[in-house]
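> mind looking at a prediction? Sequence and model below.
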Amino acid sequence: MKNIIYNKSKFIILEGLDGSGKTHACQLIKKILEKYKIPHIVIREPGGTPLAEKIRNLIKNFYTYEIINQKTILLLVYASRMQLIQNIIAPALKNNIWVISDRYELSSFAYQGGGFKIKKELIIFLKKIIVKSYLPDLTIYLDIIPKYALHRMIKRGKLDTIENNNINFFQRTRNTYLHLISKNKNSLTINANLKIDIVHQDIKNKLKKWLRTCKIYGTRG
């Protein structure tokens, strides 16, 4: 295979409800970038650094500690995101390393804004302070209906704090995702309700087509 030459790094995000298959999709994209010999890293949100992983554990298991306000969770998510951007994402992109992330700031609008009904003005304010110019070049949204997502979550085992919400919560979250993605020109939507091999083939096809638009100098042997 000829190597395609790129003159800058890219930031690719996987978004969707829990149970939509984001983690497996990240590994699929990793393999594709490896075939193109593109240097890259795979991260997840919340998490990705030692401190951010501790914050992730608090968010997903806070019911074992005390009752917590949803705005507190939002602030914890953005604290984790700040660590990830400053310590991992920014240095990687600066050094021409592509970044694949399992979730990013769109999750805050969908889950905290849509699911938990926190006013979007607060989330926009935090985004302006913390995310700044570190925006994705491509967002791949795995769309799945809530009842299928919940079935997959239950099949995986014990539900965490976020996964333990009712179907109405996930419907609000999905509706918010759909609204945001419809306005995002740098996004691809994947039907994640189908069998995994069909989903992955769709991701491959659409991602490879997008990669061709990133081609800068042609090919070399």
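In hand now; what should we look at?

> C-alpha only now, for contacts and for neighbours.
Fine.

> for the chain, just list every one of the strands.
Remark: strands assigned in the chain by DSSP state E are 3-4, 11-16, 40-44, 98-102, 138-143, 187-191, 219-220.

> among the ones you listed, which is nearest Arg212?
Closest approach to Arg212 among these is made by strand 3-4 (8.9 Å; C-alpha to C-alpha).

> run the chain-centre distance for the closest one.
Centroid separation for strand 3-4 versus its chain: 26 Å, with C-alpha atoms, centre = their mean, to the nearest Å.

> how near is Trp210 to Lys10?
Separation of Trp210 from Lys10 (C-alpha to C-alpha, to the nearest Å): 12 Å.

> okay, now the one to match up with it:
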Amino acid sequence: MTPGKFITLEGGEGVGKTTNLDFIVSRLRDRGLEVVATREPGGTVFGEAVREIFLHHAEVRPEAELLLLFAARVHHLREVVEPALQRGAWVVCDRFTDASYAYQGAGRGIDRSVIDFLRDWIQAGLRPDLTLLLDAPVDTGLTRARQRSGPDRLEREDIAFFARVREGYLALAQAEPGRIRVIDAARPLAVVQAAIASQLDLLLSGRV
């Protein structure tokens, strides 16, 4: 059986990950593929419990944030992602380890080597086949995010934090241009989705 493909969607707050994840899933299913849509933190009973703590607990220290995310990632990989890929399904995930580098690394200041160690230990070489980084100016994204609902613990951070997160994401994309494709998410939705569709077509054709 041919292993499936692993696609991740990354970006700061309010860049449209949920809307575009639905678009990606629909487009892939139209091709007759089995698609598993999931998210981090989350995707399992344990992961969703971690998500609740992560987003709504009054105070979570940076080191605890990172460890919580990787604890949830263990369950997510073993229970959802790996079994799906092994049976030939495509997995589309809202955030993955790049978010740990951007938020806990660039945003919180945790040393990259710590995240490298956890990634290598937990993922054992597993990497996304394609990462779509939805990028928009910080103020644009935060305005969108704060219009849709009351802010969670993370969304209450100051603009300087989110600027560091964005810089962290863009640095990752510069370091891995073959895997991480930057999509300008400040443009109209139809234009954004046309760019996403183009990247999906490349992956489907084996050119990514």
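Okay, I see it. All figures in this text were calculated on a predicted structure; none of them were measured in a lab.

> now what about the TM-score between them?
Scored against TM-score structural alignment, normalised by the length of structure 2, the superposed chains reach a TM-score of 0.95; 207 aligned residues with a C-alpha RMSD of 1.4 Å.

> before we move on, back to that, of Trp210 and Lys10 of structure 1, which one has the most company?
The neighbour count for Trp210 of structure 1 versus Lys10, taken as other C-alpha atoms under 10 Å, is higher for Lys10 (20 against 15).

> what lines up with that one in structure 2?
Alignment note (TM-score structural alignment): Lys10 of structure 1 maps to Lys5 of structure 2.

> go on, Ser182 of structure 1?
So, by TM-score structural alignment, Ser182 of structure 1 is matched to Gln174.

> against Lys17 of structure 2, how distant is its match?
Gln174 of structure 2 is 20 Å from Lys17 of structure 2, by C-alpha to C-alpha.

> between the two, which is the more surrounded one?
Between Gln174 of structure 2 and Lys17, counted using other C-alpha under 10 Å, the more crowded position is Lys17 (22 against 13).

> mind listing what that one touches?
Lys17 of structure 2 is in contact with 9-11, 94, 134, counting by C-alpha atoms under 8 Å, 6 or more residues apart in numbering.

> what number of residues lie near the residue nearest to Ile4 of structure 1 when sequence neighbours are not counted?
The shortest distance from Ile4 of structure 1 to any non-neighbouring residue, by C-alpha to C-alpha, 6 or more residues apart in numbering, is to Thr219 (5.0 Å). If you count neighbours by other C-alpha under 10 Å, Thr219 of structure 1 ends up with 12.

> repeat that for Ile73 of structure 1.
Burial of Ile73 of structure 1 is recorded as 19 neighbouring residues (other C-alpha under 10 Å).

> contacts only, for the residue most central in space within structure 2.
In structure 2, the residue lying closest to the centroid (C-alpha atoms, centre = their mean) is Arg95, at 1.6 Å. The neighbours of Arg95 of structure 2, taking C-alpha under 8 Å, 6+ apart as the test, are 8-11, 39-41.

> in JSON lines: these, plus neighbour count.
Shown next, in JSON lines, are the contacts of Arg95 of structure 2 (neighbours: other C-alpha atoms under 10 Å):
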{"residue": "Thr8", "neighbour count": "25"}
{"residue": "Leu9", "neighbour count": "26"}
{"residue": "Glu10", "neighbour count": "24"}
{"residue": "Gly11", "neighbour count": "26"}
{"residue": "Arg39", "neighbour count": "21"}
{"residue": "Glu40", "neighbour count": "21"}
{"residue": "Pro41", "neighbour count": "25"}
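
> wait, what's in contact with Asp18 of structure 1?
149-150, 153, 163.

> now check structure 1 for the residue matching His76 of structure 2.
Per TM-score structural alignment, His76 of structure 2 is aligned with Leu84.

> and that match, how far is that from Phe170 of structure 1?
Taking C-alpha to C-alpha, one finds Leu84 of structure 1 at 26 Å from Phe170 of structure 1.

> and Gly48 of structure 1, by the same measure?
Gly48 of structure 1 is 25 Å from Phe170 of structure 1, by C-alpha to C-alpha.

> show me where structure 2 has helices.
17-30, 45-56, 62-76, 82-86, 97-99, 112-123, 138-148, 159-175, 189-204 (DSSP state H).

> any idea which of the ones you listed is most buried?
Among the helices of structure 2, helix 97-99 has the highest mean neighbour count (mean count of other C-alpha atoms under 10 Å), at a mean of 22.

> give the other helices and strands that it contacts.
helix 159-175 (3 or more C-alpha pairs under 8 Å, 6 or more residues apart in numbering; DSSP states H and E).

> angle of the helix it packs on against strand 6-10?
Comparing the axes of helix 159-175 of structure 2 and strand 6-10 via axes from the mean of the first three to the mean of the last three C-alpha atoms, to 10 degrees yields an angle of 150 degrees.
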